[in-house]
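Trainee: Structure for this input, please:
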Amino acid sequence: MTTDTRAAAAQAIAGVLQGGSLNALLPAALETVSSRDRGLLQQLCYGTLRLYPRLYPQLQALLDKPLRSKDSDIEALLLLGLYQLEDTRIPDHAAVAASVGATRALKKDWARGLCNAVLRRFLRERTALAETLGPAARCAHPQWLYDALQTDWPEDAEALLQANNAQPPMVLRVNAQRASREQYLQRLADAGMPAQAGALAPEAIYLEAPADVALLPGFAEGLASVQDEAAQVAALLLAPGPGARVLDACAAPGGKACHLLERHPDIALTAMDVDEARLQRVRDNLQRLQLHATVLCGDAARPPALLPAEQFHHILVDAPCSASGVIRRHPDVKLLRRPEDIPALAAQQGAILDGLWPLLAPGGTLLYVTCSVLEAENSGVIAAFLARREDAESLPLNVGTPRAAGNQILPRPGGPDGLFFSLLRRRAKSPA
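Mentor: Model (predicted):
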């Protein structure tokens, strides 16, 4: 076990620089440090990745020559050193000393002088370095995403950029089968956890400060779950009736499926996902919340043959996407996504809609959801689908900002994530 928090953070960040996901890398990193240092480790990882598009060009200007690929851990250590100097309350001398000291834990003593020189030079030249940055880098966004936001949301781009760089709130969903929101707010108050009700979803609660779920009253017994308020809107929009057959086609980790069952315990719900490993999260959530659903591994673009045509009254499609609406929760998106990913994702989203549509009963509805704010993945996908399906029609929604073929909730600091919704109905067959 290493006790050097910055070395552990640098190794996790290096994994992201090499193409890994922070969600996959962080749990192992947290296990290497003491419990009291886990909060700092998370802050260093999330903060460094959140500001990466701003920090990286400054680091390159401070280096005499690029680092070798095998020294990505040192590059990550330098980046998190810059992050501490630029965006934390850690005293400059402490940030420099601790970062330099981490070279030993990484077993790269040769980098000690380099780290010290780079960070101290940054302190001397930070103002001049900042002036060399372009608009996208100053806003800590990759150029392609900055341009896309300016194009798709010209009046809201500045607010979106700020929201993407903010720390996200911790939001809970009260289990309506077990308690009212007012009752759970009182439980939180009694536990010394200030919170307030959300404005969009009747079960949503915003904690004033993040907390370990193990400390939440009744969490283990299923009284509440962690779920952003915008994600909770999906169950409100789908609104299945008693006895309805519902398919959650991209269900993992199960938040929306469980919310549907909490609000409508008498529906017959099938939770499907293409990833068998992630389906275990669905099963775990169902068990903790004492809910029942049929759990099935299958590809939504090519549904299993055991799902008959026209079987479901409602289908929920939480489609794989760029995650451009939840960057504040997944800052590694700024590094891992590329502009060429968007057309590929749009094609995948269209294939999922085409694959699932035959399973929807005439008169039934399909709710298409993404955690993206990019038109190419949202209205663009829905407009193309409507153009090739004569039996599909778009229904109006009363949420967020109306778009060409759906509605968008935009992310905002202290508020919900950015999600897109489009509700489609399959027209009933004409009498013969």
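
Trainee: C-alpha from now on. contacts and neighbour counts both.
Mentor: Noted.

Trainee: Strands along the protein, start to end?
Mentor: If you assign secondary structure with DSSP state E, the strands in the chain sit at 171-174, 195-197, 204-207, 224-226, 245-248, 268-273, 294-297, 312-318, 360-370, 392-395, 401-403, 406-409, 419-426.

Trainee: can you put those strands in TSV and add mean neighbour count and distance to residue 43?
Mentor: What follows is those, written out as TSV (neighbours: other CA atoms under 10 Å; distance: least, CA to CA, whole Å):
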stretch	mean neighbour count	distance to residue 43
strand 171-174	26	19
strand 195-197	17	22
strand 204-207	24	18
strand 224-226	22	19
strand 245-248	24	34
strand 268-273	23	31
strand 294-297	16	35
strand 312-318	24	29
strand 360-370	22	27
strand 392-395	16	42
strand 401-403	14	32
strand 406-409	24	27
strand 419-426	24	25
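
Trainee: Before we compare anything, build this one as well:
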Amino acid sequence: MIMNSRALAAKCCYAVIDQGRSLSDELPKQQDKLIGKDKGLLQEMCYGVLRYLPELENDVRHLMQKPLKGKQRVFHFLLLVGVYQIRYMRIPDHAAVSETVAATSVLKNRHMKALVNAVLRGFLRTLEAESKQTHKIDNSLPDPIKYNHPGWFIKKVQQGYPEQWQAILEANQQRPPMWLRANQQHHTSEQYQALLNEANIDIAIIEPNSHAISLVKPIDVAKLPGFDEGWVSVQDAAAQQAARLLDCQPNDVVLDCCAAPGGKTCHILEQTPTIASMTAIDIEESRLTRVHENLERLHLSANVIAADAASKAWWSGEQFDRILLDAPCSGTGVIRRHPDIKWLRKADDIDKLVILQQQILDNIWSLLKPGGTLVYATCSILPEENCQQISRFIAQNQDVQLIAISPDNADTDEQAVGWQLLPDDKNMDGFYYAKLLKLQ
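Mentor: So this is what the prediction gives:
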């Protein structure tokens, strides 16, 4: 059977939204059924539908007498795929309609052909009518449709960032940049920049603290000089701050807690190859496969353990000089990279995550040597997971000293509890860091 990328996009979006599956799990399964540029087309349609889901559903809702349910639900997502192509992609309208209608046969329901055709052609007529009017933002639309985020999340961002909430939501809708991390065991960042220049790969910016390299546009990793040899990795500049802040020293005994997929583990080892040992733990054994793969490609070694960070069952009894706790979190700082987070994460998840983070932090702190350093990190922007979590921990423990973080070599804000990066700060992901010293 000839695979139709629109049909696969509909199935992928259905799996995420209606069945609660991760896009990072579902998309590769469907991409394996395609070849060449169709893989990228499928990714663009899936990411696009998930970025603009409320808006697209609102477009379709006005053109149908009743919503599609049960076995017909996959065709609801096929309609969204069609509308996304028409509204946001450079595909000619006739091709977007005809290819999306053709997907009904691939999805084994020819009876839906007429409906899909009618709705998409109706949407084209709607756009034509809109184009004749002066374009204005429709302020009568509910916020979830206007901003393409769930209502509960919009309220939390408004509460946490009353002056910046709209900019945060807008940043979440942007396409993420491709950041690189040069392996210092092979090349400095400056030397690797020269290799990129020789390969005619354009550099956008260099992040001054971590020396992370941002490309003008994403490319296939196979085109990066020395990727297979371990010269470079893909990692957002916000995530690259972790190794810098942990600041490992020679002969340190180091723990990377909740380590999968292993980017920060590898970065620490690249930065300080003379540490005494590196232990990387994660509760999901299946995710540790990626840790092993990254270590192997970069020719690094670590003691990798499938373990629950809220328990000491795995622990040998040796305390650590440095601990990186990349805590389980809502992922609300990386929505631009993972738009499915908006729809998979629920409001009541946050309180559960805060409790889990508290349990892990309390447990892991006991594994740190007096005089040792722990860096707490999340890819969240929600204060209850970040500054409020750390403030609670400091208030409840007498042996904790918060070390002020000075981003960009500016004057240190002694009152700030950690360092909160918001999405698109210097084109980086949303991240939070707090650096804690265990008193003697």
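
Trainee: if I averaged out where everything in structure 1 sits, which residue would be nearest that spot?
Mentor: Relative to the mean C-alpha position of structure 1, the nearest C-alpha, by CA atoms, centre = their mean, is the one of residue 326, at 4.1 Å.

Trainee: Provide a list of residues in contact with the aligned partner of that one in structure 2.
Mentor: Residue 326 of structure 1 is assigned residue 334 in structure 2 as its aligned equivalent, the criterion being TM-score structural alignment. By CA atoms under 8 Å, 6 or more residues apart in numbering, the contact list for residue 334 of structure 2 reads 172, 379-380, 423, 429-430.

Trainee: Then residue 102 of structure 1?
Mentor: Shown here is residue 102 of structure 1, whose contacts under the criterion CA under 8 Å, 6+ apart are 4, 6-7, 77.

Trainee: Now with 10 Å, please.
Mentor: For residue 102 of structure 1, the contact set (CA atoms under 10 Å, 6 or more residues apart in numbering) comprises 4-10, 74, 77, 108-109, 111-112, 115.

Trainee: Now tell me what touches the longest helix anywhere in structure 2 from outside.
Mentor: With residue count as the measure and DSSP state H as the assignment, structure 2 has helix 113-131 as its longest helix. Helix 113-131 of structure 2 has contacts (CA under 10 Å, 6+ apart) with 59-64, 75-76, 78-80, 82-83, 86-87, 93-94, 96-98, 100-105.

Trainee: Distance from the chain centre to that helix, please.
Mentor: Here the centre of mass of C-alpha atoms in helix 113-131 of structure 2, compared against the chain's by CA atoms, centre = their mean, to the nearest Å, lies 34 Å away.

Trainee: okay, now the aligned partner of residue 311 of structure 2 in structure 1: neighbour count?
Mentor: Counting by TM-score structural alignment, residue 311 of structure 2 corresponds to residue 302 in structure 1. Residue 302 of structure 1 is flanked by 13 other residues according to other CA atoms under 10 Å.

Trainee: Which of the contacts of residue 334 of structure 2 sits closest to residue 183 of structure 2?
Mentor: Checking these against residue 183 of structure 2 by CA to CA gives residue 429 as the nearest, at 20.8 Å.
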